[in-house]
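[1] when you get a sec, could you give me coordinates for this:
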Amino acid sequence: MFTGIIETIGTVHSLRAEGANLHIEVASSFTQELKIDQSVAHNGVCLTVVSISDDCYTVTAIKETLDKTSLSSLQVANPVNLERGMKLSDRLDGHIVQGHVDQVAQCTNVLEENGSWKFTFKYDSSPGNITIEKGSITINGVSLTVVDSGKDIFSVAIIPYTYKHTTFNTLKEGTVVNLEFDVIGKYVARLTQLSSQ
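    Sure thing, here's the model as predicted:
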């Protein structure tokens, strides 16, 4: 379980394919605090630490994960939003985030608005995922509030702190991102769908 409040930005140190899997080695400021089998969210994708060496640790993404997220497009030296699993005693400063990416979206516009930024994203709405204005959305692991919402498009506003301390400062038109829709909204949408059958 995560909050969507990014702890630090890591850097992809190396990538190694093995069969359909991808081993991702990441350099981070908290590597020395990690343990084998610990969960870490990488651009919103929950992955398990499988090895640790000096200031780097390795996680493995399987084919299912690579097919449904943007991790397959990672390259060496790319920045990655990182968050360790929350402690039960922590405040929930973002919203409930599972680290289970629902689908990807494409950035269609970045608008600087005199001290903040408005990012617009387009996604495939056919799986039934929705956004609502003032609702929660997780983009590349960052807990955000939707400011504009349409059938397959939505926008979020980014404050300077988030822009500086996450990978939002690297996003541009055409960038593919990971989306995790609000878990409560997903259950409500599913129950509504089942009751109408």
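
[2] contacts and neighbour counts: CA atoms only from here.
    OK.

[3] and the helices in this structure?
    Along the chain, the stretches classed as helices by DSSP state H are 63-68, 160-165, 183-195.

[4] just list what the second one packs against, helices and strands only.
    Looking back up the chat, that one is helix 160-165. Judged by 3 or more Cα pairs under 8 Å, 6 or more residues apart in numbering; DSSP states H and E, helix 160-165 has no packing partners among the helices and strands.

[5] could you give the separation of that helix from the chain centroid?
    16 Å (Cα atoms, centre = their mean, to the nearest Å).

[6] also this sequence, please, to line up against the first:
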Amino acid sequence: MFTGIIEAVGNIQKINPKSGDFELVVDVNSLDMSDVKLGDSIAVNGVCLTVTQFSKTSFNADVSAETIRCTKLADLTSGSKVNLEKACRPDSRLGGHIVSGHVDAVGRVESVLANANATDYWISAPDEISHYIAEKGSITVDGISLTVNQVEQNQFRLTIIPHTTEQTNILDWVVGAKVNLEVDVIARYLERLMTAKPKSEGVTMELLAKSGFLK
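    Presented below is the predicted three-dimensional model:
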């Protein structure tokens, strides 16, 4: 589990093909690796990956064919900048929102517009996830927890302050760029609860009495 607060911007050192999928070697730059162990999870541009090898300055992770299909990791090249976040601890602050690291779809940057000291980014989302995106709600874009400021059909607007730009790879978000999208997990569970066929008629007076809540 992650929070969407980026801890460092790393660089792709190598991409090693492996029979239909590939292995990433990531230079972590300023990411603290002192508490990392084999098998730990690190989000790379919002994709939860498992550490298979590591040192003080880098780690290796396998990328499956399914992950390649569902994300934009296949577009990475040697030298690409990537947002990095280690899995959160139970005692850490939830500075962003609950992020699973399971990318829902790939979006596209449609426009980049100056807005005083900030920058507005309009991003399009595929139809299958656009209904989960709500104005003033949270969304994860390339692993960054961000607030949606406006929604129009299948596009949404983000207003990015300079600090966020400086701490992430957002400068690479040019018009036409692909971005990994993960919608708010709470929206997904709410939809499931509202649309799933109930196994019973719900809470009734008879059920309450049988369960000892009524005398």
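
[7] on that earlier part again, will you turn the helices of structure 1 into a markdown table that also has distance to residue 83 of structure 1 and mean neighbour count?
    Formatted as a markdown table, those follow (distance: least, Cα to Cα, whole Å; neighbours: other Cα atoms under 10 Å):
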| stretch | distance to residue 83 of structure 1 | mean neighbour count |
| --- | --- | --- |
| helix 63-68 | 18 | 14 |
| helix 160-165 | 12 | 13 |
| helix 183-195 | 18 | 12 |
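
[8] for those helices, give me a markdown table that also has distance to residue 108 of structure 1.
    Listed next are the helices of structure 1 as a markdown table, based on distance: least, Cα to Cα, whole Å:
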| stretch | distance to residue 108 of structure 1 |
| --- | --- |
| helix 63-68 | 19 |
| helix 160-165 | 17 |
| helix 183-195 | 24 |
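
[9] report the contact partners of residue 5 of structure 2.
    85, 95-96, 143-145 (Cα atoms under 8 Å, 6 or more residues apart in numbering).

[10] contacts only, for the equivalent of residue 147 of structure 1 over in structure 2.
    Here residue 147 of structure 1 is matched to residue 149 in structure 2, going by TM-score structural alignment. The contact partners of residue 149 of structure 2, by Cα under 8 Å, 6+ apart, come to 135-137, 156-159.

[11] swap in residue 97 of structure 1?
    Residue 97 of structure 1 neighbours (Cα under 8 Å, 6+ apart): 1-4, 138, 143, 180, 182-183.

[12] and the closest residue to residue 183 of structure 2 other than its chain neighbours, how close does it get to residue 129 of structure 2?
    Distance criterion Cα to Cα, 6 or more residues apart in numbering; nearest residue to residue 183 of structure 2, sequence neighbours excluded, is residue 139 at 5.1 Å. With distances taken as Cα to Cα, to the nearest Å, residue 139 of structure 2 is found 11 Å from residue 129 of structure 2.

[13] looking at these two, which is more packed in?
    residue 139 (26 against 15; other Cα atoms under 10 Å).

[14] you'd agree residue 98 of structure 1 is up against residue 2?
    Yes - using Cα atoms under 8 Å, residue 98 of structure 1 is in contact with residue 2, at 5.9 Å.

[15] more neighbours: which of those two?
    residue 2 (24 against 21).

[16] quick one: what's aligned to that one in structure 2?
    By TM-score structural alignment, residue 2 of structure 1 lines up with residue 2.

[17] residues in contact with that match?
    With Cα under 8 Å, 6+ apart, residue 2 of structure 2 has these contacts: 43, 85-88, 98-101.
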